[in-house]
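Undergrad: How does the following fold in three dimensions:
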Amino acid sequence: MAILTRDQLLRMGFKSVGENVNISDKASFYRTDKIIIGDNVRIDDFSVLSAGKGGIEIGSYIHIAVYCSLIGAAKITLKDYSNLSSKVAIYSSSDDYSGEYMTNPMVPEEFTNVHHEDVSIGKHVVLGCGTVVLPGVTIGDGAAIGALSLVNKSCFGYFVYAGVPVKRIKPRSKNLISLEHKLVN
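TA: Predicted structure coming up:
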């Protein structure tokens, strides 16, 4: 994976870019002026970050694996230490599938009924491979979402969730908080 240089990142016009940022030259970004990237962030090949009016805010110590997508008009927030496994898709906008309206961004707005709502991924959250997160979802700090899950509702922190749609499975250890303190100190 070829990594963009700091100079290349700064020329791309991000709202801000932290230190130790490793972004593949094969990742794609749209509306970089609405994207904030913290420190110690890695974004792998073929990921797509398309910011809308609300923007995308990526905290520190974050990994976005291959083929991830963060897309939508509302704000998407990834808080510190969160992790997106491969092929995770986070949407802050979604078409109306009822048939009462038309769909897709090439249709004029007066014929569609797109739902836009912020998405927030908490600290220490891990999203398993192939997970889809829909508009309006907040995933609490320390939650873990199993592979191939559909997150269509908000999730409490420090629980493991999985399924289509997600269901709470069991509590998750909070030991990672003490590990965070050791890392920071």
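Undergrad: only C-alpha atoms for contact and neighbour calcs from this point on.
TA: Will do.
Undergrad: Nearest residue to residue 23 in space, please, no chain neighbours.
TA: residue 43 (4.7 Å; Cα to Cα, 6 or more residues apart in numbering).
Undergrad: hmm, what's the outermost residue in the chain?
TA: residue 100 (29.4 Å; Cα atoms, centre = their mean).
Undergrad: related to what we said a few turns ago, name all residues that make contact with the residue nearest to residue 23.
TA: With Cα atoms under 8 Å, 6 or more residues apart in numbering as the criterion, the residues that contact residue 43 are 22, 23, 24, 27, 63, 64, 65, 66.
Undergrad: And residue 168, by the same measure?
TA: Neighbour list for residue 168: 159, 160, 161, 162 [criterion: Cα under 8 Å, 6+ apart].
Undergrad: Now show me the structure for the sequence below, then we'll compare the two:
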Amino acid sequence: MLLLKTRLSRTLRTIKSRIYRSLKVADDLELFERTQHGEGCVIRNPAHINDPSRLTLGNHVFINDGFVALTHGEISIGDYTLLAPRVMFLTVGHDYHYTGREFRERQTPRPIKIGRECWIGAGAIVIPGVTIGDGAVVGAGSVVTRDVAPWAIVAGNPARFLKTRVPNSLAVLP
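TA: Prediction:
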């Protein structure tokens, strides 16, 4: 386990985790085997990640409090992406044609991919199989049911395209 310039709170427990430089984690968050974090990430308490081994964070990702990730499928979050409070990523759904026990057992996991430099607003929900392109913004309370183009701004339930965001040519990111 690599712990370089890492600030960990007193109640953090790690089990064979790979933690890179400058990861800051709030109280009571557990990181499990094969969790992948880039440098400079922040995960605020509380956060619920049912299978952290399926969550991959790029560098300088900020996850605010109340994050929920149902990681039956893979979730990847690109560099410099910001998640506001109470964002939910759901990688599994059910086939509603089935009933009873069969309904509960027939889950279809699909990955969620979030690009670099994205901003996901408070209370947004992203459903299975969605890709959000680099630089996209998702408005607060939105339900993202389909892919979002790079540099698009979307909002609503379901999330709809509002306009294109102009990349900041002055920003210099590694």
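Undergrad: A helix includes residue 183 of the first structure, no?
TA: Yes - using DSSP: H, G, I helix; E, B strand; the rest coil, the assignment for residue 183 of the first structure is a helix.
Undergrad: Pull up the gap between it and residue 81 of the first structure, please.
TA: 11 Å (Cα to Cα, to the nearest Å).
Undergrad: Also residue 3 of the first structure?
TA: 21 Å.
Undergrad: In terms of packing, which of those two has more residues around it?
TA: Neighbours per residue, other Cα atoms under 10 Å: of residue 3 of the first structure and residue 81, the larger number sits with residue 81, 22 against 18.
Undergrad: Am I right that that one is in contact with residue 121?
TA: No - between residue 81 of the first structure and residue 121 there is no contact under Cα atoms under 8 Å: 10.1 Å.
Undergrad: In the second structure, which of the contacts of residue 43 of the first structure still touch?
TA: Retained in the second structure by both residues aligned by TM-score structural alignment, their matches' Cα atoms under 8 Å are the following of the contacts of residue 43 of the first structure: 22, 23, 24, 63, 64, 65, 66.
Undergrad: which one of those sits closest to residue 92 of the first structure?
TA: Of all these, residue 64 has the smallest distance to residue 92 of the first structure: 17.0 Å, by Cα to Cα.
Undergrad: Count residues in the vicinity of that closest one, would you?
TA: Based on other Cα under 10 Å, the number of other residues close to residue 64 of the first structure is 24.
Undergrad: Touching, it and residue 87? I think so.
TA: No - counting by Cα under 8 Å, residue 64 of the first structure stays clear of residue 87, with 9.4 Å between them.
Undergrad: what are the ranges of the helices in the first structure?
TA: Per DSSP state H, the first structure carries helices over the ranges 6-11, 175-184.
Undergrad: so which of these comes closest to residue 111 of the first structure?
TA: Nearest to residue 111 of the first structure, of these and by Cα to Cα, is helix 6-11 at 37.6 Å.
Undergrad: Which positions within the closest one qualify as buried?
TA: 6, 9 (16 or more other Cα atoms under 10 Å).
Undergrad: helices or strands next to that helix in the packing?
TA: In terms of contacts (3 or more Cα pairs under 8 Å, 6 or more residues apart in numbering; DSSP states H and E), helix 6-11 of the first structure is not packed against any helix or strand.
Undergrad: Tell me the spacing between residue 77 of the second structure and residue 104 of the second structure.
TA: 28 Å.
Undergrad: Compare the two (neighbour count), which wins?
TA: With neighbours defined as other Cα under 10 Å, residue 77 of the second structure and residue 104 compare such that residue 77 has more, 24 against 13.
Undergrad: can you pull the contacts of that one?
TA: 56, 57, 58, 61, 113, 114, 115, 116.
Undergrad: From residue 173 of the second structure, how far out is the spatially most central residue of the second structure?
TA: When Cα atoms, centre = their mean is applied to the second structure, the residue found nearest the centroid is residue 77 (5.4 Å). Look at residue 77 of the second structure and residue 173 of the second structure: by Cα to Cα, they are 16 Å apart.
Undergrad: Distance of the residue nearest to residue 75 of the first structure when sequence neighbours are not counted relative to residue 63 of the first structure?
TA: Among residues not flanking residue 75 of the first structure along the chain, residue 54 sits closest, at 3.9 Å (Cα to Cα, 6+ apart). Plainly put, residue 54 of the first structure is 21 Å away from residue 63 of the first structure if you go by Cα to Cα.
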